[in-house]
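Participant: predicted model and sequence below, questions to follow.
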Amino acid sequence: MKLLVTGGAGFIGSAVVRQAVQAGHEVVNLDALTYAACLDNLASVADSPLYQFEQVDIRDGAAVAACFQKHQPEAVLHLAAESHVDRSIDGPAVFMETNVMGTFHLLQAARTLWEGQGRPEGFRFQHISTDEVYGSLPSDPEVMFTEDTAYDPRSPYSASKAASDHLVRAWGETYGLPVLLTNCSNNYGPYHFPEKLIPVIILNALAGKELPIYGDGSNIRDWLYVEDHADALLTVLQKGTVGRSYNIGGENERTNLQLVETLCAILDRKRPLNSGSYADQITFVTDRPGHDARYAIDPTRIRDELGWRPSVTVEEGLERTVDWYLDNSAWWQALQGRDGVGERLGVKA
């Protein structure tokens, strides 16, 4: 199958590209190469005859349309997005432009191609979204997000993703475009851009800096290893029912404090300090505005309908992630000078 992957030089997108090429798919990676993109993420497939790269900004409708006509993909996996909540608080406009209008341009280009080809039944437009569109959950472990949970976004980022989800459903209902939607929990793993929580903690710990935790650290997230997520996305693409949405979770709920303490314990074993523990560097900082208390995915649908479950526990995944950052310092050192990395963002509200 010939796939067009948007945002394929990003964290999750590059994992999808790597797995898709390894599975024998032709892949066109459409990416604008904004601050969070890194083509080094794709070094393992860059020379493959199955891989092509197009530097295109999804906010440019004409360029997107031209790319679709040039490559004639059989399926689209749309991952390109502005995704950092703190950045959305400081500068929401680019989130609306990229996540909302960019998705619109992609849908229009996909619709034009699909209709021009005679509406082939096998075509798919798969939109990758987030559990943050559902809002915040109470602490009751029995209460989880399902595909029927009402949308209640709380940040500019999650609002922009909710809007793009609605656009995709509308193009499916109005124009008959064969769409699929997925909403995932928090991803982590190799190649995670160093402004997100887990790489911030690892890299700050190694540098002897404070390990900042918002509020009291009680916020709960469900953690999904990125390679598991990529596998789930390709499963949905190949087996999912058109028009259906699938929640993808890691079945690994942890408070932020628990997560950071686990990372510190792993680092204590793998890169011990001369004295004390990395946990001594933990510092609680002022919470960000609108910080949702808990996210948790009910993965029943994808498990029962498609037979997919995560293969990596959070403990195993964090071990792999720490190992990767310890072994790939050249990768993350090259990114630390990029705009906003290492700064406290999301404080302008």
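Facilitator: That came through, no problem.
Participant: only C-alpha atoms for contact and neighbour calcs from this point on.
Facilitator: OK.
Participant: which residues in the stretch 151-300 of the chain form strands?
Facilitator: Ranges of strands within the stretch 151-300 of the chain are 179-184, 186-188, 211-214, 220-225, 245-248, 253-255, 282-285, based on DSSP state E, counting those that start in this stretch.
Participant: second one coming, line it up with the first:
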Amino acid sequence: MSHGGSHRTPLPLAGLSAIVTGAGRGLGRAEALELARLGAAVVVNDFGQPGRDGSGEASAAPAEEVAREIRAAGGTAFAHTGDVADFAQARQLVESAIAEFGKLDVLVNNAGILRDRMVFSMAEEEWDTVVRVHLKGHFNTTRFAAAHWRERSKASGAPVYGRIVNTSSEAFLAGSAGQPNYAAAKGGIVGLTTSTALALAKYGVTANVICPRARTRMTEDVFAGLSGPEGGGLDPLAPEHVAPLVGYLASPAAARINGQLLVVHGGMVAVVERPRVQAKFDSKEDTFGYEELDAVLGAHFAQRPAGETFAAAEVLGLRRGEG
């Protein structure tokens, strides 16, 4: 991670500054370390609550520990412990990066919590809290970073450098029956990302979204029965498999990648194709009636497997080299 030595090839993120939210542990930590290794100055943001459901007393320790680790390796970093789901604190986070580094170049949104429950059992608070942290948290930081880039671009009369990497989940793609709040929030993040990508492209900013699969505090139940590799080696579900893609999307080399959804895990990256119309029916008259709809849709779905939904469960089966 050391940045010294004029004889070395310039690091791809040298001279850039970045914010990584939820960076005190797991994926966010791995991403912050990777951005720093590639030369970026990093704001390590983490609210620091110990429970994966967002419970417990907030602590500055996780964010500060990662920031110290980056500095010890020769990088530049400082910790920020604000709650990104709070509009004012998200604004302060972005402003702190600008104040410290003169500008913001990269925003990686990763902060999140879980409150799993079946839809018929879910409490209002469990819904609201998850949507607040994931979806509103992504919006809050994006809103202030986007305003910064727009203002800079207008002031200079030219595009600026900006990268957003958001974090969705295969739970959104596959439906995840026990996570209606999480799946909905993660689906919303994809919509937020594509909208942002279109809105900010003229200012020189790209926005992409990843669906990472990794063994973290958030996924300890999902991967409880899967052990790491025997005899050492990197766990296929290690967050370190995800971080390089985030670093790449944050780099100048990824300028042509915008508004994309990528699934990443264990040495595999899959570019997810946007939805396509599978079948189309036109009414014989000006509008459809009940009987005609039953005739065309009934016949169409009778040919498809029983219980098949829009959920792309096959994405969960992707392995290296497939697709």
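Facilitator: Received it, and whenever you're ready, just let me know what you need. Keep in mind the model is a prediction, meaning the values are calculated, not measured.
Participant: could you say which of the strands of the stretch 151-300 of structure 1 is packed most deeply?
Facilitator: Of those, the one with the most neighbours on average (mean count of other C-alpha atoms under 10 Å) is strand 245-248, at a mean of 26.
Participant: which neighbouring elements make contact with that strand?
Facilitator: strand 179-184, helix 226-239, helix 300-306 (3 or more C-alpha pairs under 8 Å, 6 or more residues apart in numbering; DSSP states H and E).
Participant: which part of structure 2 lines up with it?
Facilitator: Using TM-score structural alignment, strand 245-248 of structure 1 lines up with residues 261-264 of structure 2.
Participant: how big's the offset between the matching stretch and structure 1?
Facilitator: Compared with structure 1 after fitting, stretch 261-264 of structure 2 deviates on average by 2.3 Å (mean C-alpha distance after the TM-score superposition for structure 1).
Participant: how long is stretch 189-209 of structure 2 from one end to the other?
Facilitator: Using C-alpha to C-alpha, to the nearest Å, one end of stretch 189-209 of structure 2 lies 8 Å from the other.
Participant: sorry, back to before: of all the helices and strands packed on strand 245-248 of structure 1, which one is nearest residue 20 of structure 1?
Facilitator: Distance to residue 20 of structure 1, taken as C-alpha to C-alpha, is lowest for helix 226-239 among these, at 7.5 Å.
Participant: mind listing the strands for structure 2?
Facilitator: 17-20, 41-45, 77-80, 106-108, 162-167, 205-212, 261-265, 268-271 (DSSP state E).
Participant: next, format those strands as a markdown table and append distance to residue 90 of structure 2.
Facilitator: Converted to a markdown table, the strands of structure 2 look like this (distance: least, C-alpha to C-alpha, whole Å):
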| stretch | distance to residue 90 of structure 2 |
| --- | --- |
| strand 17-20 | 11 |
| strand 41-45 | 10 |
| strand 77-80 | 10 |
| strand 106-108 | 12 |
| strand 162-167 | 15 |
| strand 205-212 | 18 |
| strand 261-265 | 24 |
| strand 268-271 | 30 |
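Participant: winner for burial among those?
Facilitator: Of the strands of structure 2, strand 41-45 is the most buried (mean count of other C-alpha under 10 Å), at a mean of 30.
Participant: quick one: closest of the strands of the stretch 151-300 of structure 1 to residue 137 of structure 1.
Facilitator: Here strand 220-225 is closest among the strands of the stretch 151-300 of structure 1 (C-alpha to C-alpha), at 9.3 Å.
Participant: could the helices and strands packed on strand 245-248 of structure 1 be laid out in JSON lines, adding distance to residue 168 of structure 1?
Facilitator: As requested, those are exported to JSON lines (distance: least, C-alpha to C-alpha, whole Å):
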{"stretch": "strand 179-184", "distance to residue 168 of structure 1": "7"}
{"stretch": "helix 226-239", "distance to residue 168 of structure 1": "15"}
{"stretch": "helix 300-306", "distance to residue 168 of structure 1": "19"}
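Participant: hey, which of those is tucked in deepest?
Facilitator: It is strand 179-184: most buried of those by mean count of other C-alpha under 10 Å, with a mean of 24.
Participant: which part of structure 2 matches that one?
Facilitator: Under the criterion TM-score structural alignment, strand 179-184 of structure 1 matches residues 206-211.
Participant: apart from its chain neighbours, what residue comes closest to residue 216 of structure 2?
Facilitator: Once flanking residues are discounted, residue 216 of structure 2 sits nearest to residue 26: 5.2 Å by C-alpha to C-alpha, 6 or more residues apart in numbering.
Participant: so who does the one you found touch?
Facilitator: 215-217, 239 (C-alpha atoms under 8 Å, 6 or more residues apart in numbering).
Participant: again, 7 Å this time
Facilitator: Residue 26 of structure 2 is in contact with 216-217, 239, counting by C-alpha atoms under 7 Å, 6 or more residues apart in numbering.
Participant: same check, this time on residue 211 of structure 1
Facilitator: 201, 204-205, 281-283.
Participant: can you put those residues in CSV and add distance to residue 107 of structure 1?
Facilitator: Converted to CSV, the contacts of residue 211 of structure 1 look like this (distance: C-alpha to C-alpha, whole Å):
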residue, distance to residue 107 of structure 1
201, 37
204, 40
205, 43
281, 46
282, 44
283, 44
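Participant: quick check, nearest of those residues to residue 74 of structure 1?
Facilitator: Among the contacts of residue 211 of structure 1, and counting by C-alpha to C-alpha, the member closest to residue 74 of structure 1 is residue 201, at 40.0 Å.
Participant: give me the distance between that closest one and residue 293 of structure 1.
Facilitator: 20 Å.
Participant: before we move on, what about residue 179 of structure 1?
Facilitator: Distance from residue 179 of structure 1 to residue 293 of structure 1, by C-alpha to C-alpha: 31 Å.
Participant: kindly report the same for residue 132 of structure 1.
Facilitator: For residue 132 of structure 1 relative to residue 293 of structure 1 (C-alpha to C-alpha), the value is 11 Å.
Participant: number of residues surrounding the closest residue to residue 176 of structure 2 other than its chain neighbours?
Facilitator: Spatially, and ignoring its direct neighbours in sequence, residue 176 of structure 2 is nearest to residue 183 (6.6 Å; C-alpha to C-alpha, 6+ apart). The local packing of residue 183 of structure 2 (other C-alpha atoms under 10 Å) involves 23 other residues.
Participant: what's the counterpart of residue 183 of structure 2 in structure 1?
Facilitator: In structure 1, residue 183 of structure 2 lands on residue 158 (TM-score structural alignment).
Participant: now do the helices in structure 2.
Facilitator: Ranges of helices in structure 2, per DSSP state H, are 26-37, 61-72, 87-101, 124-131, 137-156, 170-174, 180-200, 243-249, 290-302.
Participant: quick one, which of these is packed in tightest?
Facilitator: Mean neighbour counts for the helices of structure 2 (mean count of other C-alpha under 10 Å) peak at helix 26-37, with a mean of 26.
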